[in-house]
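Novice: please find the sequence and the predicted model below.
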Amino acid sequence: MPAVTIRNLSDETHRALRLRAARHGRSTEAEIRHIIEAAVRPPERVKLGSLLAAIGRDAELSDDDVGAFQNGRDRTPAEPMTFE
């Protein structure tokens, strides 16, 4: 698992992190992981599967409509690309 070192963190920031971790019942390291996860993977991010399902609901597609799309698909395997 990757590790990250944070240099030149002010004493005030480190103290605030320790206090915040204590309030949440976590170690300072666990609190930092939680903060970073929340920053880069916010819960309100759009998830492709959920978005596609919502589009289908909004379009009021029935199972028969989806079946028609499936039947009309070209099922021929794609040819691999060559770069020669």
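Specialist: It's in.
Novice: going forward, measure contacts between C-alpha atoms and count neighbours the same way
Specialist: Fine.
Novice: three-state assignment of residue 2?
Specialist: coil (DSSP: H, G, I helix; E, B strand; the rest coil).
Novice: swap that for residue 31, please
Specialist: Residue 31 is classified as helix under three-state DSSP.
Novice: check contacts around it.
Specialist: 17, 20, 21, 24 (CA atoms under 8 Å, 6 or more residues apart in numbering).
Novice: state the number of residues packed around the last one.
Specialist: The local packing count at residue 24 equals 12, with neighbours defined by other CA atoms under 10 Å.
Novice: try this one next to it:
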Amino acid sequence: MAQMIVRNIEDSVKTGLKARASLHGWSMEEEVRHILREAVNQPPPARTKLGSRISGRFAGAGLLEPLPELHAQTIEPMVLGE
């Protein structure tokens, strides 16, 4: 089995690990192994493209037709302070 050293862990993290280990009735080292096993065995989150995420967020917001695409149109900058 491999070994790993993790340095510079905040005191609050160490305290939390100790508390969790105590709740489970095992050592802090076993608690860390348990957390790492769970993290590695979970399926990765689905990666959706930004446009799909934006579309999903605003689905049902009342837009009934697709927005026109803007090709080769210049956009004038805003003028502030006039």
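Specialist: Perfect, I can see it now. No experiment lies behind these values; they were computed from the predicted model shown.
Novice: what's the TM-score once they're superposed?
Specialist: For this chain pair, the superposition-based TM-score is 0.50 by TM-score structural alignment, normalised by the length of the second structure; 44 aligned residues with a CA RMSD of 1.5 Å.
Novice: can you redo the contacts of residue 31 of the first structure as JSON lines with secondary structure?
Specialist: Output for the contacts of residue 31 of the first structure, formatted as JSON lines (three-state DSSP):
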{"residue": "17", "secondary structure": "helix"}
{"residue": "20", "secondary structure": "helix"}
{"residue": "21", "secondary structure": "helix"}
{"residue": "24", "secondary structure": "coil"}
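Novice: need the buried ones from those selected in PyMOL.
Specialist: In PyMOL syntax, the buried subset of those is picked out as below (16 or more other CA atoms under 10 Å):
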select buried, resi 17+20+21
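Novice: against the first structure, where does whichever strand or helix holds residue 52 of the second structure fall?
Specialist: Assigned by DSSP states H and E, residue 52 of the second structure falls within helix 50-57. Mapping helix 50-57 of the second structure onto the first structure (TM-score structural alignment) gives no aligned residues.
Novice: just the contacts of residue 31 of the first structure now: which is nearest residue 4 of the first structure?
Specialist: residue 17 (16.1 Å; CA to CA).
Novice: what's the closest one in contact with, if anything?
Specialist: Contacts of residue 17 of the first structure by CA under 8 Å, 6+ apart are 28, 31, 32.
Novice: list the members of these that persist in the second structure.
Specialist: Retained in the second structure: 28, 31, 32, out of these (criterion both residues aligned by TM-score structural alignment, their matches' CA atoms under 8 Å).
Novice: can I get those in TSV with distance to residue 4 of the first structure?
Specialist: Formatted as TSV, these follow (distance: CA to CA, whole Å):
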residue	distance to residue 4 of the first structure
28	14
31	14
32	11
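Novice: no further questions, thank you.
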